[in-house]
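> output the structure for:
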Amino acid sequence: MTLLFADGWFGPEPGDWQSVWLDRYPGSKRFVQDDWDSPVREDWVARLDEAIAEAADPPVLVAHSLGCLTVLHWLAAGGDRPVRGALFVTPPDVEENPEPALAGFAPIPRLRLPFPAVVAASANDRWMTPARARYFAGVWGAGFADIGLVGHLTGAHGPWPEGEKLVAPLLREDGSGIEKRKAPELT
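Sure, this is the predicted structure:
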């Protein structure tokens, strides 16, 4: 089974949890963006599409931060390559927390995911509140996991073994163990 890592703005950090997982899961891959610092949605989506096309089997996408929105925009643009599932880790709310460099990733797509997924949200992430993360999980039909007080879950957090428990059901042949959500009202 392939884990395909979609990193966020500024790219991977040395020793981050994605790098640890990359070593731990044989056949996994991290694809590289042409420009990590000045993201262009269409370019990022194109790199994701290429990486999925190159995967030997339908991958489980492990997306962090802006990588989450890249996956969503790929789907919104008609991305239809087979994907087994996705773990969305601390997606950024580019609508409520506008950042000029990320303006091309707004608005956040509101669509139903065609594969099982989990949204992992931090209780103290400056980029998205837990309420908004729970709302988007519902809109996308994804499970929701409160991962505690871990900020934006950057490389400083090391291996993140708790996250491996979230990706495990996605690696199952049938994707079982993921509870899909109805979209709650956002207050």
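> every contact and neighbour count from this point should use C-alpha atoms.
OK.
> for residue 149, which residues are in contact?
Residues counted as contacts of residue 149 (C-alpha atoms under 8 Å, 6 or more residues apart in numbering) are 122, 123, 124, 125.
> and for residue 84?
Contact analysis of residue 84 by C-alpha under 8 Å, 6+ apart lists 58, 59, 60, 61, 115, 116, 170, 171, 175.
> helix or strand right after the longest helix seen in the chain?
When the chain is parsed with DSSP state H, its longest helix is helix 41-54. Sequence-wise, the next helix or strand downstream of helix 41-54 (DSSP states H and E) is strand 60-64.
> the following helix or strand past that next one packs against which elements?
With elements assigned by DSSP H and E, the helix or strand that comes after strand 60-64 is helix 66-76. Helix 66-76 is packed against strand 3-6, helix 41-54, with contacts defined by 3 or more C-alpha pairs under 8 Å, 6 or more residues apart in numbering; DSSP states H and E.
> please give the structure of this sequence too, so both can be compared:
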Amino acid sequence: MHTSFLIIPGYGNSGPEHWQSLWQQQDACFRRVEQRDWWSPQCSEWVATLERAVAASGPDTVLVAHSLGCGLVAHWAAQTRQRIRAAMLVAPPDPEGPAAELNIQGFVPVPELPLAFPSLVVASSDDPYSSLEHAHAAATRWGSRWHNLGPCGHINGDSGLGDWPQGRALLDSLLR
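Below is the predicted model:
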């Protein structure tokens, strides 16, 4: 059995310069979970889409989530009976901070239950959508390992990370 990686973008999807998109282009083991509507997310619909993707991918699946995708993973984990290998959760937004202005339905409150799989939360010290304190608290509640990346904005295409080799190293460390 080989490991499959499911890319889970957040609100608005991940553009061509986003590290998630670059990882997907560079490695056929990475597949994107495609949502029907990236701009008006409905939590229950996104959870159902992720549930189908994980079922098709199998138990040796690693979720690679960004932004609202982290909240999606928390909601999915609170409802599913499926098993996965691990999840890397990058830049989880504070749903009561600036992200609250986005048109996101049903994502608040974000489940606070410990995740039933190994996980790593990666956050930036100057993320406009979340404070380090919020991201660290989420990592603690979810039972996740924690990594402060330093000042990297929202850790997206605008952050200028390219294919983000440090992120791949963090993902590799999660899987060891």
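> okay, the contacts of residue 84 of the first structure in JSON lines with distance to residue 81 of the first structure and neighbour count next?
Output for the contacts of residue 84 of the first structure, formatted as JSON lines (distance: C-alpha to C-alpha, whole Å; neighbours: other C-alpha atoms under 10 Å):
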{"residue": "58", "distance to residue 81 of the first structure": "8", "neighbour count": "18"}
{"residue": "59", "distance to residue 81 of the first structure": "10", "neighbour count": "27"}
{"residue": "60", "distance to residue 81 of the first structure": "12", "neighbour count": "25"}
{"residue": "61", "distance to residue 81 of the first structure": "12", "neighbour count": "28"}
{"residue": "115", "distance to residue 81 of the first structure": "11", "neighbour count": "16"}
{"residue": "116", "distance to residue 81 of the first structure": "15", "neighbour count": "24"}
{"residue": "170", "distance to residue 81 of the first structure": "17", "neighbour count": "25"}
{"residue": "171", "distance to residue 81 of the first structure": "17", "neighbour count": "18"}
{"residue": "175", "distance to residue 81 of the first structure": "17", "neighbour count": "15"}
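> all strands of the first structure, in order?
With DSSP state E as the criterion, the first structure has strands at 3-6, 29-30, 60-64, 85-89, 117-121, 143-146.
> give me the mean deviation of the fourth one from the second structure.
Using mean C-alpha distance after the TM-score superposition for the first structure, strand 85-89 of the first structure ends up 0.5 Å from its aligned counterpart in the second structure, as a mean over the superposed pairs.
> and the angle for that strand with strand 60-64?
10 degrees (axes from the mean of the first three to the mean of the last three C-alpha atoms, to 10 degrees).
> need the residues that contact strand 85-89 of the first structure.
Contacts for strand 85-89 of the first structure (C-alpha under 8 Å, 6+ apart): 59-65, 68, 115-121, 153, 166-167, 170-171, 175.
> what residues are up against residue 109 of the first structure?
Residue 109 of the first structure touches 69, 72, 73, 76, counting by C-alpha under 8 Å, 6+ apart.
> most neighbours among the contacts of residue 149 of the first structure, which one?
For those, the largest number of neighbours (other C-alpha atoms under 10 Å) sits with residue 122, at 24 neighbours.
> quick check: the gap between whichever residue in the second structure pairs up with residue 116 of the first structure and residue 145 of the second structure.
Residue 116 of the first structure maps onto residue 118 in the second structure, with residues paired by TM-score structural alignment. Distance, residue 118 of the second structure to residue 145 of the second structure, by C-alpha to C-alpha, to the nearest Å: 8 Å.
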